[in-house]
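> quick one: sequence plus predicted model below, questions after.
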Amino acid sequence: MLTEEELTFLRSMFDLARTGDTGRLVEAIDAGIPVNLTNGSGDSLLILAAYHGHPDTVRALLERGADTGRVNDRGQTALGAAVFRRSERSVGLLLDAGADPALGPRSALDVARYFELPDMLLLLNGR
């Protein structure tokens, strides 16, 4: 059982991913926080970093073994989030790490088609 202080600390990790505070997030992961820490909505640190447009954080999480196959409670993946945000750099990093463009009920390919993002479709299909 975790204390309220420990839970608050873990919740702060998601804020670091959202804000792209790569240094502090990596320090916590290197000290033992799980790289695939997931919140109550199924969002992993990687999904949040990708959604909020922080490719350096995405890269650092991938280097530490973040799972590109995590799907949140809304059926979204980190790759889908990066596509939605039109972050070519994050999309490339995720694809290079083996992310599947067709994974999930709201896959990265679905996102690119639905929001009519031809540049993202090219990236996804070009790999």
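Perfect, I can see it now.
> CA only for contacts and neighbour counts going forward, please
Fine.
> quick one: residues contacting the residue nearest to Asn72 when sequence neighbours are not counted.
With C-alpha to C-alpha, 6 or more residues apart in numbering as the criterion, Asn72 has its nearest non-adjacent residue at 4.1 Å, and that residue is Gly42. Gly42 makes contact with Val71, Asn72, Asp73, according to C-alpha atoms under 8 Å, 6 or more residues apart in numbering.
> count the residues that sit near Asp119.
When neighbours are counted by other C-alpha atoms under 10 Å, Asp119 registers 12.
> what about versus this one:
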Amino acid sequence: MPDAAPPVLDDATLAFAGRVFQYARMGHAAELAGLFGQGLPANLRNDKGDSLLMLAAYNGQVEATRVILEAGGDPELANDRGQTPLAGAAFKGDAAVATLLLAHGAAVDGTGDGSRTALMTAAMFDRTEIVALLLAHGADPDLRDAEGRSAADMARAMGAQATPAQLNAAPRPGP
């Protein structure tokens, strides 16, 4: 049986949804908590596949990130580009959000629907604090993306100044 067409949403519903996603972006944690208390799903996603958690994490909204996680937001829910909230925090260089996501079960070497880990993203953009945090949580610096590139390879390709050496010096598990 073919998939049913998505429901047509009225203007009031679309406006409400827009406000909810804006709450996540802008860090309106109390408003989000109230909506979750009324039954709003914590894993609501927009037309780009960005979850409320992705929007809060990417925009550095620590308290909103916490509220969404505590309401059941999935730290592994990737957007349509295969990015996880941890990768979003790594890209932005937000150690507080990354730490919170890791504490709530984000997979340190998770790749969402893609093949790039948060460590790879952090390394590419020379986010040394995030690289150190992820390595301390057990990130594997030797993982490869779908094209066979390691985090250090990606960092060098992007012209990162500090992270290639940081990754090369990272301890590796013994035999």
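Sure, I can see it. Everything numeric in this text was worked out from a predicted model, so none of it was measured.
> make a PyMOL selection of the buried ones in the contacts of Gly42 of structure 1.
To isolate the buried ones among the contacts of Gly42 of structure 1 in PyMOL, judged by 16 or more other C-alpha atoms under 10 Å, type:
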select buried, resi 71+72
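> and the helices in structure 1?
4-19, 22-30, 45-51, 55-63, 78-84, 88-96, 108-114, 118-125 (DSSP state H).
> can you put those helices in JSON lines and add distance to Ala102 of structure 1?
Listed next are these as JSON lines, based on distance: least, C-alpha to C-alpha, whole Å:
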{"stretch": "helix 4-19", "distance to Ala102 of structure 1": "24"}
{"stretch": "helix 22-30", "distance to Ala102 of structure 1": "28"}
{"stretch": "helix 45-51", "distance to Ala102 of structure 1": "16"}
{"stretch": "helix 55-63", "distance to Ala102 of structure 1": "19"}
{"stretch": "helix 78-84", "distance to Ala102 of structure 1": "9"}
{"stretch": "helix 88-96", "distance to Ala102 of structure 1": "12"}
{"stretch": "helix 108-114", "distance to Ala102 of structure 1": "6"}
{"stretch": "helix 118-125", "distance to Ala102 of structure 1": "9"}
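> which one of the ones you listed lies nearest to Asn36 of structure 1?
helix 45-51 (6.6 Å; C-alpha to C-alpha).
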